[in-house]
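**Q** Predicted coordinates and the sequence they were generated for:
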Amino acid sequence: MSETVTRPINVTRLFTDEAGESHFVEEKLDLNEVNFAPPAPSMFLSAPAEARASVYLLCPDGYFGDFHPAPRRQIMTLLQGELEVGVSDGEKRRFLPGGSVLVEDTSGKGHSTRSIGDSLLIVTQL
């Protein structure tokens, strides 16, 4: 019997605590080696997540959205531009193209968003 090979990746998660404050946390997600697209060689894949919709979102240069909760649980991946996201505990993070965040702050104080340059994202709603 062959041993399952896994590779961990870092995932940024934005969430709300019991007091309604929002925070960032870095978590590990294990990817398992699978024969995903035969006859191509095996690659590493996460467990599937059911998606409701996928949309492109463009925040024009200078866009600022003050603190707001996310409309739904979603994965946001930046394709171009730069985003600065603030959480209610005072932390701010800048996301560059290729950066992704699991957004789960659907209640509480939420987060703020500032676009530096035209920021294009793909948003996968869960």
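**A** Structure's in. What do you need?
**Q** For the rest of this, base every contact and every neighbour count on C-alpha atoms.
**A** Will do.
**Q** Relative to residue 41, how far out is the residue nearest to the spatial centre of the chain?
**A** Nearest residue to the geometric centre of the chain (Cα atoms, centre = their mean): residue 101, 1.8 Å. Distance, residue 101 to residue 41, by Cα to Cα, to the nearest Å: 28 Å.
**Q** in this structure, which spans are strands?
**A** For the chain, the strands defined by DSSP state E cover 6-16, 22-34, 43-45, 53-59, 64-68, 74-87, 92-95, 100-103, 111-125.
**Q** this is the other structure I want to compare:
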Amino acid sequence: MHYYDLYADDTGESHWRDVPVALAEKTFAPPAKAIEISEIAPATGMLFLRLRAGWNEPIHPTPVAQSLICLRGRVRVTASDGDTREIGPGDVWRMADTHGKGHHTEVISAEDFECVITQHWDPAG
């Protein structure tokens, strides 16, 4: 299990990295048996988003740190360094490029792109 992480370096260039998700066996819902789960990631909210088929946006940074879980459709996301990822059903994309050059997103499927987004808690306020 992994997620796609899009981040900006100190110069504002955005880059991709694939991050493995660490799972540990824990009791999550007693009296059910222990299951493999990850650590909890703090979040401030959740929203649903739809990008219509053919949607193609200008390059921009993400407004806040957030994670996207694709439900339907496909997008191609290009980091400012030129590296791309295709995000489709079941993929998780963590957006952390909140400054700098940002990224470009284009719907590449014939159907609309639909997803759930969780916005991350920022301890800096």
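**A** Perfect, I can see it now. Just so we're clear, the structure is a prediction, and the values are computed from it rather than from any experiment.
**Q** TM value for the aligned chains?
**A** Remark: TM-score between the superposed chains equals 0.89 [TM-score structural alignment, normalised by the length of structure 2]; 118 aligned residues with a Cα RMSD of 1.1 Å.
**Q** Need the counterpart of the residue nearest to the centre of structure 1 in structure 2.
**A** In structure 2, the residue matched to residue 101 of structure 1 (TM-score structural alignment) is residue 93.
**Q** what's the answer for residue 71 of structure 1, then?
**A** Aligning on TM-score structural alignment places residue 71 of structure 1 opposite residue 63 in structure 2.
**Q** Enumerate every residue touching that match.
**A** Under the criterion of Cα atoms under 8 Å, 6 or more residues apart in numbering, the neighbours of residue 63 of structure 2 are residue 98.
**Q** what's the distance between it and residue 100 of structure 2?
**A** 11 Å.
**Q** Next, show the common contact partners of the two.
**A** Here residue 63 of structure 2 and residue 100 have no joint contacts, going by Cα under 8 Å, 6+ apart.
**Q** what about the closest residue to residue 86 of structure 2 other than its chain neighbours, how many residues close to it?
**A** Leaving aside its chain neighbours, residue 86 of structure 2 sits nearest to residue 76 (4.4 Å; criterion: Cα to Cα, 6 or more residues apart in numbering). By the criterion of other Cα atoms under 10 Å, residue 76 of structure 2 has 16 neighbours.
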